[in-house]
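A.B. asks: Sequence first, then the predicted structure:
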Amino acid sequence: MLPRRAVAAIHPRLAVVAHDTFMVWLAWTAVSMMRWSLAPNPSPVSLFGPEVWIVIAAQGAIFWWTGLYKGLWRFASLPDLWNIAKAAVLGALVIAMALAIYNRLETVPRTVLVVYPLVLALLLGAPRLLYRYWKDSRLDFVARAPSERVLVLGAGKAGEALVRDLRRENRYAVVGFLDDNAQLRGARVHGVPVLGSIDQLPQLARETAAEMLVIAMPAANKAQMRRAVDLCEATGLPFRTVPRLEDVVAGRSSFNELKEVAIEDLLGREPVRLDWTAIRTRLAGRRVLVTGGGGSIGSELCRQVARLGVESLSVLDQSEYNLYTIEQELRRDYPDLLLNAWLGDCGDAMTCERVFAEARPEVVFHAAAYKHVPLLQGQVREAFRNNVLGTRVVAEAADRHGTDSFVLISTDKAVNPTSIMGACKRVAELFCQNFAQHSRTHFITVRFGNVLDSAGSVVPRFREQIRAGGPVTVTHPEITRYFMTIPEACQLILQAAVLGQGGEIFALDMGEPVKIRDLAEQMIRLAGKHEGSDIAIVYTGLRPGEKLFEELFHPQERYTDTAHAKIFLAQPRSMAWPLLTAQLGKAEAAVREFDQETLRRILEQLLPEFAVTEAAQDNVVTFGPR
């Protein structure tokens, strides 16, 4: 005896089969009767003769073969109608062949074979569409009225799909669309009118008594998104948005999920176009090591690399929790990946030797580094030990074990550095560029600015300050920074790794710099607050080592375009190899003796520009509340 659930699932299918079988019989007999009624000497049409049963059997087999019974009437749409039309035409051909074998088509006029599929498609398609219309319409007559009147910005595919979902939930009444496409003006989408352009939002929001706004423009660039948000803010109404396509594909959001507009949506840029074929060719089937693989950039690099079909992925990180988190995620999402998680410090030569000996990486992404500028300003020893000597330990291990490519993840703070962190990263760059001339390993440096939502960065700090009721602290009214999303930065790192042949510095196109003051004001507005009355902005003055603006190139690093529009190639500055190795030897001794003054002098000797710019940081201006 079949389980009750199985019986419940079978009954609707049987009803559909019975319906379609009846429609086949009706179409064939009706068309046959109509055709014979026009003949001078009409012949009687048998309602259940052998010919009819052949027609039903042949057409039923075609229905099954085309998968007609896999569709649900509740969601009948154009693809289902196309499938019905295809099944009807194929059925007519099969019926013609079957009847030709049975009686050479002696009793079947050729007109019947032409008209029959048209009538059958109509008889099968109309009930399905009527059923869907009835199911959709029934939602409008439930007892509880929709609670919120919604105006949707964007009448494209995303807006159309959104309206369908909102109508099913019955919590929202969509009162209209706004779209800049003049050809849509006056049109209706699922019965909802397109009222005007997006610029008319403030006026139309009042006229329609809208209670909420939804931005359904997932493909909008940052300028279009900012314009839409500014108009929404002008109405004073709450507003939401639908996720971008790349967020849905990456699993970060659900399709047609309504979410609050985040600052990432406004700072986002046009999608990056990558040569994924070249990237896969370079990494697929190879052994990869990511140092600092539990950090913001390192963990995203691990995710990107894991998707590319590498032979193995090794992750080295000194944070137990971060390493555990990324390991669990990778094992869950990529169960077939050969994954090795190593807990240890990349500056520990024995740890690196063991990792390289066992993992035998062919490609290394060196993302391990300390990055907090003000904190490291008084921690010269730790900054030099980790960011410089740690890089040297990993690079030398890569050279000894025949690693093919070594990619150093650097920062824009290494250009004309004013901070200990930036100076140490610049020395790491110098070492890799010059070591490339003495090694078979291809050493590549990739330099970029701030990434959104990385640990300890300004965006999560502002978000937390706003949540706590303020104030939001900004160091200087004119301070600017470059911003890029973590996935975009990591994808461009992979692309640069493909472009590099050894010794290069690649700088990523970060777009236009963003004023931190504007960033704070926008985040306050997105939180539904007002700057000044609800949340105060306090200017605290530049912190030690901080610059008003960042640069991607030194004046002596003449840069050129590459094959990728968002990646630039800088001309590396050479240094005498004996001098560099001698200074690093002194630095190693100073680290052992905790001699921070010697380490500072070494930085000044290696980087003359650092000695000048650092002195300029002594005069730090402090600002009070705005």
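C.D. replies: Yep, it's here. Numbers count the residues shown, from 1 in each chain.
A.B. asks: Could you use CA atoms for every contact and neighbour count after this?
C.D. replies: Fine.
A.B. asks: now residue 493, nearest residue through space, not along the chain?
C.D. replies: In this structure, residue 493 finds its nearest non-sequential neighbour in residue 446, 6.5 Å apart by Cα to Cα, 6 or more residues apart in numbering.
A.B. asks: Could you report the neighbour count for that neighbour?
C.D. replies: Using other Cα atoms under 10 Å, residue 446 has 26 other residues around it.
A.B. asks: Shouldn't it be within a strand?
C.D. replies: Yes. Looking at residue 446 with DSSP: H, G, I helix; E, B strand; the rest coil, it is inside a strand.
A.B. asks: next, the one to line up against it:
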Amino acid sequence: MSRKSLLVFLFDLGVAALAWSGAFWLRFNFSWPDEYAQTIFVGLAVILPVHALMCWIAGLYRGLWIFASLPDMKRVLKAVAGSLAAMVAYAMLFHPLPAVPRSLIVLYPLLLTVFMGGGRIAYRMWKEHRMFGALVGQGKPVIVIGAGRAAAMLVRDMERSPDWRVVGLLDDSAGKWGRELGGHRVVGAIASLPEIAGDLKARHVILSIPSASVELRRRVADLCAQANLQLLTVPALEDIMSGSISVNSIRKVGIEDLLGRETVCIDTANVIGLLSDKTVLITGAGGSIGSELCRQIAHFAPARLILLEQSEFALYTIDQWFAQYQPVLEVVTLAADVKDATRLDEIFETYAPQVVFHAAAYKHVPLMEVRNAWQAVRNNVLGTLTVARCAQKHQAQRFVLISTDKAVNPTNVMGATKRLSEMLCQALYAAQPTTLFETVRFGNVLGSNGSVIPKFEEQIACGGPITVTHPEITRYFMSIPEAALLVLQAGAMGEGGEIFVLDMGEPVKIVDLARNMIRLSGFTEDEIRIEFTGLRPGEKLYEELLADAERTRATPHPKLRIACSRPVAVDLINEVEAWLDQGASPADEQVRAGLRRWVPEYEPMQQATPASLAAGGFLRSVQ
């Protein structure tokens, strides 16, 4: 036992003796009963050893007094109960004369609880005042939205921080108005935020309702924008329930908080059956989707991960992540081009992957539309065909193609190449169903390489303007982890040949996205302008997902449907291979004509030229 623990132990013995004698003193109206002296002293000889043993069993010397809380009080009550049992046993078995007064059954445990618990609470109050008392009144004034459990934990942590000073709380529950939480008053409803922030001289607001609906988040964001307040938020509810919330966990509200995406639940047992103890290969493993797939797959205990990537830096980055966060998992990082059949054959021969996720692709619409159309075909179509043939040749169990919503009625080369890749996977499965081929199709992901959000952030940092191609352009968005989890779910439930369509939620106007990002950055549209540059080559106003019930069928998962696509002839494979084997690189228009031969729904939106590509202005890197 350490010196501090020994002092606590002696304290508990001392207060037990004090409670025992004090109970007699109270019983006899604050006078010492001399005739009970022998009963008192013999009782101490019985009660104190039992009390000491119960304190040890209850674990009272494992906790730190400075963090004394409800669990410590539960341990105190266990020790008091044991000590009370010893007192009753002494009174009944030893029959002391005079007898122990019956009122001590109430007085003794009551005093003992007050002394043991109160001592711990008093020490914590003294210690916290000594450590943090000087911080009172310091820090930036902040208003906390919410007066629930998360807010209570947050307020407690803020009292120990020199950076923040809580000046009030807001909550829409009228029953909480005028009451206090952690010594801070709930001053009114959320709608009164602008006025109260002005009265209290606060420039920062923390939304401390982890389960807040998207509508509430948007409403608070609008109120903060009106009053020029900086809006922050706390982590997810599961982090708070685990006790991991702290002042350091406060973060700025991001655009993903306002887009309305719900937490994804998957059939974990099904995915474990797909990945556990399997060798899994991911192409494009260093990209936005590919790298997140790697991280998610690692949670399902694969035997080995094969990370295949053409970009050296991207491969290095994901390799370093696994070295830091998953050092036990066997990870093989391989530099390879998905069009290199010899290299792929060597990899499949050496490692024999059982599950393949093909995420490698050129995805950038305008760049692939002009001067790079044939390279898009080779990378997306030939790359898919090469990897898929290797998977089939080496008897992989499953092959999952990552596709895009731009493959639906495509108007650009990138979308048409992805649609042709889908068709080739279906044809390969029809020709030889030993490997199960599945396709997963979804829209834009938040924060991916080349996506609209990082571009807007860069433009805001430069002082604007934010460039949007058209005031009516809309897109579907989902988070990268959400997309990766649903890809795994689709891969686990597929039976071969399906095209899975993810539920992308409601489409979002890009101009509304830009406005929200301006507000969240603390600016107004007068300070950061929005400019419209015109649609770029191959760009649609609206993306399609085939998510309606007429052209899709349901699956057991509410966020996954299966597209009812037309049958694909096996002859397609040889025809496309012959086209891909031509020696010279065809011109862009010849590429489009070839794609239309096999993808009849492909309708190029406009005649793309280098000049029309340049008309996209600032937004060349935005999908």
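C.D. replies: Thanks, I have the structure now. Quick caveat: nothing in here was measured; it's all calculated off a predicted structure.
A.B. asks: Overlay the chains and give the TM-score.
C.D. replies: With the length set by TM-score structural alignment, normalised by the length of structure 2, the two chains reach a TM-score of 0.90; 609 aligned residues with a Cα RMSD of 3.1 Å.
A.B. asks: rewinding a little: any idea what the residue nearest to residue 493 of structure 1 aligns with in structure 2?
C.D. replies: Using TM-score structural alignment as the criterion, the counterpart of residue 446 of structure 1 in structure 2 is residue 440.
A.B. asks: Can you verify my assumption that that match contacts residue 399?
C.D. replies: No. Using Cα atoms under 8 Å, residue 440 of structure 2 is not in contact with residue 399; the gap is 10.8 Å.
A.B. asks: So the equivalent of residue 193 of structure 1 over in structure 2, which state does it fall into?
C.D. replies: Applying TM-score structural alignment, one finds that residue 193 of structure 1 aligns to residue 185 in structure 2. Taking three-state DSSP as the rule, one finds residue 185 of structure 2 in the strand state.
A.B. asks: who touches residue 185 of structure 2 in this structure?
C.D. replies: Going by Cα atoms under 8 Å, 6 or more residues apart in numbering, residue 185 of structure 2 touches 168, 169, 177, 178, 179.
A.B. asks: residues contacting the match of residue 446 of structure 1?
C.D. replies: Contacts of residue 440 of structure 2 by Cα under 8 Å, 6+ apart are 400, 401, 402, 403, 404, 487, 490, 499, 500, 501, 502.
A.B. asks: what does the fifth one align to in structure 1?
C.D. replies: It stands for residue 404 of structure 2. Residue pairing (TM-score structural alignment): residue 404 of structure 2 is matched to residue 411 of structure 1.
A.B. asks: That match and residue 385 of structure 1, how far apart?
C.D. replies: Computed as Cα to Cα, to the nearest Å, the residue 411 of structure 1 to residue 385 of structure 1 distance reads 17 Å.
A.B. asks: same question, residue 624 of structure 1
C.D. replies: 37 Å.
A.B. asks: More neighbours: which of these two?
C.D. replies: Using other Cα under 10 Å, the more surrounded residue of residue 624 of structure 1 and residue 385 is residue 385, with 22 against 9.
A.B. asks: Apart from its neighbours in sequence, what residue is nearest the more buried one?
C.D. replies: residue 591 (6.7 Å).
A.B. asks: Can you get me a residue count around the one you found?
C.D. replies: Look at residue 591 of structure 1: counted by other Cα under 10 Å, it has 19 neighbours.
A.B. asks: residues contacting it?
C.D. replies: Residues in contact with residue 591 of structure 1, defined by Cα under 8 Å, 6+ apart, are 381, 384, 385, 599.
A.B. asks: ok, back up a step: could you check how far the match of residue 193 of structure 1 is from residue 377 of structure 2?
C.D. replies: As judged by Cα to Cα, residue 185 of structure 2 and residue 377 of structure 2 stand 64 Å apart.
A.B. asks: same thing with residue 3 of structure 2?
C.D. replies: Distance, residue 3 of structure 2 to residue 377 of structure 2, using Cα to Cα: 74 Å.
A.B. asks: Show me where the stretch 351-500 of structure 1 has its helices.
C.D. replies: 373-376, 380-384, 390-400, 420-435, 458-467, 486-499 (DSSP state H, counting those that start in this stretch).
A.B. asks: Mean neighbour count and distance to residue 292 of structure 1 added to the ones you listed, as a markdown table?
C.D. replies: As requested, those are exported to a markdown table (neighbours: other Cα atoms under 10 Å; distance: least, Cα to Cα, whole Å):
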| stretch | mean neighbour count | distance to residue 292 of structure 1 |
| --- | --- | --- |
| helix 373-376 | 18 | 18 |
| helix 380-384 | 24 | 15 |
| helix 390-400 | 22 | 11 |
| helix 420-435 | 26 | 15 |
| helix 458-467 | 17 | 21 |
| helix 486-499 | 22 | 14 |
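A.B. asks: could I get those as TSV with distance to residue 554 of structure 1?
C.D. replies: Below are the helices of the stretch 351-500 of structure 1 laid out as TSV (distance: least, Cα to Cα, whole Å):
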stretch	distance to residue 554 of structure 1
helix 373-376	19
helix 380-384	21
helix 390-400	22
helix 420-435	11
helix 458-467	25
helix 486-499	19
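A.B. asks: Please name whichever of these is nearest to residue 112 of structure 1.
C.D. replies: Relative to residue 112 of structure 1, the nearest member of the helices of the stretch 351-500 of structure 1 by Cα to Cα is helix 486-499, separated by 60.2 Å.
A.B. asks: What range does that closest one cover in structure 2?
C.D. replies: Under TM-score structural alignment, the counterpart of helix 486-499 of structure 1 in structure 2 spans residues 480-493.
A.B. asks: Following superposition onto structure 1, what is the mean distance for that stretch?
C.D. replies: Following the fit onto structure 1, the mean deviation recorded for stretch 480-493 of structure 2 is 1.1 Å by mean Cα distance after the TM-score superposition for structure 1.
A.B. asks: how far does the helix ranked longest in structure 2 sit from the chain's center?
C.D. replies: With secondary structure taken from DSSP state H, structure 2 has its longest helix at helix 104-132. How far helix 104-132 of structure 2 lies from its chain's middle: 40 Å, per Cα atoms, centre = their mean, to the nearest Å.
A.B. asks: Over to stretch 162-182 of structure 1?
C.D. replies: Relative to its parent chain, stretch 162-182 of structure 1 has a centroid offset of 25 Å by Cα atoms, centre = their mean.
A.B. asks: Which positions within it qualify as buried?
C.D. replies: Neighbour counts over stretch 162-182 of structure 1 (16 or more other Cα atoms under 10 Å) mark 162-163, 166-167, 170, 172-180 as buried.
A.B. asks: Repeat that for stretch 61-78 of structure 2.
C.D. replies: Buried-residue list, stretch 61-78 of structure 2, by 16+ other Cα under 10 Å: 61, 65, 68, 72, 73, 75, 76, 77, 78.
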